[in-house]
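Asks: From the sequence below, what's the structure:
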Amino acid sequence: MYAIRQLFRFTYLEALSCLFPALIFLTLAVLKIVHVPYIPRYDLILIVCIVIQVVMIWTKLETWDELKVICLFHLIGLGLELFKVHMGSWQYPQEAWTKIGGVPLYSGFMYASVASYLCQAWRRLEVNLVGWPRTVWTVPLGIAIYLNFMTHHYVYDFRWVLTVLLFILYFRTWVLFRVGNAQYRMPLVVSFLLIGFFIWIAENIATLLGAWQYPNQEAGWSLVSFGKISSWSLLVIVSFMIVGQLKRVKQSQES
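Replies: Sure, this is the predicted structure:
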């Protein structure tokens, strides 16, 4: 019975942490059915995303420090989107006033929602990291992973090389998290794979709702390639590395 209560408590905390991405999915679903005259769909999504962000700060569901991290991810994500759309990796076929280089500005919130989840789950589950590698290793590896999303269009795709390096670097790193009075732990690399898998599921839902479109989906929606799980896992790893590094910097400043 205790295990069931803990599972429900954990699920509740995870659901709260996923509020931002869940509301974005709800927005995508509603605006796929409901059409507002004279305002393009992508622009409406952007307006709703901004309102959601303001309300979450106003209700204290998110802190100002978390908002700073989310804004950073918005910029990082937007930069990646501009490059990927330019290279034809995916597209946003609908018209909008708030499109730059073929990318609607709301797309940055997709990445920001991942940061929102990480920050809120970190706070609500009282996450701690054991065996976190030195900054001299984590920062260059994070930069290399991010750049590989772009450079693989021109040179060799180092995705699997970087994945091996990640396993070596984080093999001894554990995530400690608390549910109620009990503390649990999980290997960090396992959490990377789990989060990447669930984001891949979310990506399938998002493309089905018309958030963006891959080239193989132009004739009609189809399942996103399983290979995207590795891409999303790496992107989550970069996100986690940034949040983890910022948390460590803040802790060192407070101590």
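Asks: contacts, neighbours, all on C-alpha from now
Replies: OK.
Asks: Tell me how many other residues crowd I195.
Replies: 18 (other Cα atoms under 10 Å).
Asks: How about R123?
Replies: Per other Cα under 10 Å, the neighbour tally for R123 reads 15.
Asks: do you know how far it is from I50?
Replies: 22 Å (Cα to Cα, to the nearest Å).
Asks: ditto for Y92
Replies: For Y92, the distance to I50 - Cα to Cα - is 20 Å.
Asks: between the two, who's got more neighbours?
Replies: Comparing Y92 with I50 by other Cα under 10 Å, the one with more neighbours is Y92, at 18 against 14.
Asks: so who does the more buried one touch?
Replies: Contact partners of Y92, counting by Cα atoms under 8 Å, 6 or more residues apart in numbering, are G102, V103, P104, A211, W212, Q213.
Asks: The last one touches G88, doesn't it?
Replies: No. The pair Q213 and G88 does not pass the contact test of Cα atoms under 8 Å, sitting 10.4 Å apart.
Asks: Comparing those two, which shows the higher neighbour count?
Replies: Per other Cα under 10 Å, whichever of Q213 and G88 has more neighbours is Q213, with 19 against 10.
Asks: Report the buried residues of the one helix or strand I168 maps to.
Replies: I168 belongs to helix 159-170 when assigned by DSSP states H and E. For helix 159-170, burial by neighbour count (16 or more other Cα atoms under 10 Å) applies to R159, L162, T163, L166, L169, Y170.
Asks: burial measure for Q94, as a count.
Replies: The tally of other residues near Q94 (other Cα under 10 Å) stands at 14.
Asks: Second input sequence below; structure requested for side-by-side comparison:
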Amino acid sequence: MKQLWTFGIEQAKSCLFAVVIFSTLAITQMIELSNRYDWILLICIITQIIMLVTHLETWDELKVICVFHIIGLALEIYKVHMGSWSYPEEAFTKVFGVPLYSGFMYASVASYLCQAWRRLDVRLVKWPPNWTVAILSAAIYFNFFTHHFICDFRWFLKIATVLLFIRTVVFYKVNDKVYQMPVVLSFVLIGFFIWIAENIATFFGAWQYPNQSDTWQIVHFSKISSWLLLVIVSFLIVAMLKHIKGTNKESHT
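Replies: The predicted structure follows:
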């Protein structure tokens, strides 16, 4: 129970950015704040500055988070344009129908991964070659765009992920005791919990799917598949950067 408690506390600390976003969504909806998308963006920026100043996040982690902000915002603009979902409320900080705060929702996933990696002293064993990881990450990301025009290759990409990482194991430390888990299982677990978070976010009006225009409904289970792929991209980018940085450190020592 002590180990489980410590693990839960470290996970909660790692989710701080996401908790701030969800809390802001809930509070701004309950008080019916006008232009709340703009307020959410302001709170996200202030939170990011505070986390950096208080050393809850490092400069290296901020760089990774900024990359995810750009990647996520580009995907949001495209998906809104294609009618996959919408942001119906008015805001000054909207670009092509997408509020800028939406990038922080993707950045919060990167923030969680970076912080959990550091707090739990994560290590990856039997990591595949970086070039294969880069190709797979790019293929998964661009499939979110191209499946509107050509075949959806998500199941092929999932199979490719399993085959590429079938031997990869993630080691993490809780109170100096080391545990291990197949990295593929970690993809599934993170994707599932993000789907739960998505239901909370849509309930508080973070964005809106077409079937939620009249009344809120639970997000379809098929979205777990999409989040699973997005988590894989996020994890692979963070892991690649950590792996490359670790390799560079070893080469200098």
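Asks: returning to that earlier point: now render the contacts of Y92 of structure 1 as a markdown table, adding distance to G227 of structure 1 and secondary structure.
Replies: Shown next, in a markdown table, are those (distance: Cα to Cα, whole Å; DSSP: H, G, I helix; E, B strand; the rest coil):
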| residue | distance to G227 of structure 1 | secondary structure |
| --- | --- | --- |
| G102 | 25 | coil |
| V103 | 23 | strand |
| P104 | 25 | strand |
| A211 | 20 | coil |
| W212 | 18 | coil |
| Q213 | 16 | strand |
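Asks: now for S231 of structure 1: what does it line up with in structure 2?
Replies: Under the alignment by TM-score structural alignment, S231 of structure 1 pairs with S226 in structure 2.
Asks: need the contact list for the residue with the shortest distance to the centre of structure 2.
Replies: Structure 2 has V109 as the residue nearest its centroid, 2.7 Å off, counting by Cα atoms, centre = their mean. By Cα under 8 Å, 6+ apart, V109 of structure 2 lies in contact with A18, S234.
Asks: next helix or strand past the helix or strand where it lies?
Replies: Using DSSP H and E, V109 of structure 2 maps to helix 102-119. Later in the chain than helix 102-119 of structure 2, the nearest helix or strand by DSSP H and E is strand 123-125.
Asks: so that following strand matches what in structure 1?
Replies: Strand 123-125 of structure 2 corresponds to residues 128-130 of structure 1 when matched by TM-score structural alignment.
Asks: list the buried ones in the matching stretch?
Replies: N128, L129.
Asks: mean shift between that stretch and structure 2?
Replies: Compared with structure 2 after the fit, stretch 128-130 of structure 1 shows a mean deviation of 0.3 Å (mean Cα distance after the TM-score superposition for structure 1).
Asks: returning to that earlier point: number of residues surrounding the match of S231 of structure 1?
Replies: If you count neighbours by other Cα under 10 Å, S226 of structure 2 ends up with 16.
Asks: Give me the secondary structure label for it.
Replies: Counting by DSSP: H, G, I helix; E, B strand; the rest coil, the backbone at S226 of structure 2 sits in helix.
Asks: Spit out the contact partners of it.
Replies: Counting by Cα under 8 Å, 6+ apart, S226 of structure 2 has no contacts.
Asks: next one: the one 5 residues further on
Replies: Residues touching V231 of structure 2, when contacts are defined by Cα under 8 Å, 6+ apart, comprise F187, I190, G191.
Asks: Return the closest of those residues with respect to L16 of structure 2.
Replies: I190 (15.6 Å; Cα to Cα).
Asks: what lines up against that closest one once you look at structure 1?
Replies: Matched to structure 1 by TM-score structural alignment, I190 of structure 2 sits across from I195.
Asks: was I right about that match contacting S233?
Replies: Yes. Contact criterion Cα under 8 Å: I195 of structure 1 and S233 qualify, at 7.0 Å.
Asks: what does T151 of structure 1 align to in structure 2?
Replies: Alignment note (TM-score structural alignment): T151 of structure 1 maps to T146 of structure 2.
Asks: so who does that match touch?
Replies: Contacts of T146 of structure 2 (Cα under 8 Å, 6+ apart): D152.
Asks: again, but for C114 of structure 2
Replies: Going by Cα under 8 Å, 6+ apart, C114 of structure 2 touches E61, V238.
Asks: Could you do the one 3 residues further on as well?
Replies: Under the criterion of Cα under 8 Å, 6+ apart, W117 of structure 2 has no contact partners.
Asks: Please list which of the contacts of Y92 of structure 1 are also found as contacts in structure 2.
Replies: Compared against structure 2 with both residues aligned by TM-score structural alignment, their matches' Cα atoms under 8 Å, these retain G102, V103, P104, A211, W212, Q213.
Asks: In ChimeraX, select just the buried ones from those residues.
Replies: Taking 16+ other Cα under 10 Å as the burial criterion, the selection of buried members of these in ChimeraX is written as:
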select :102,103,104,211,212,213
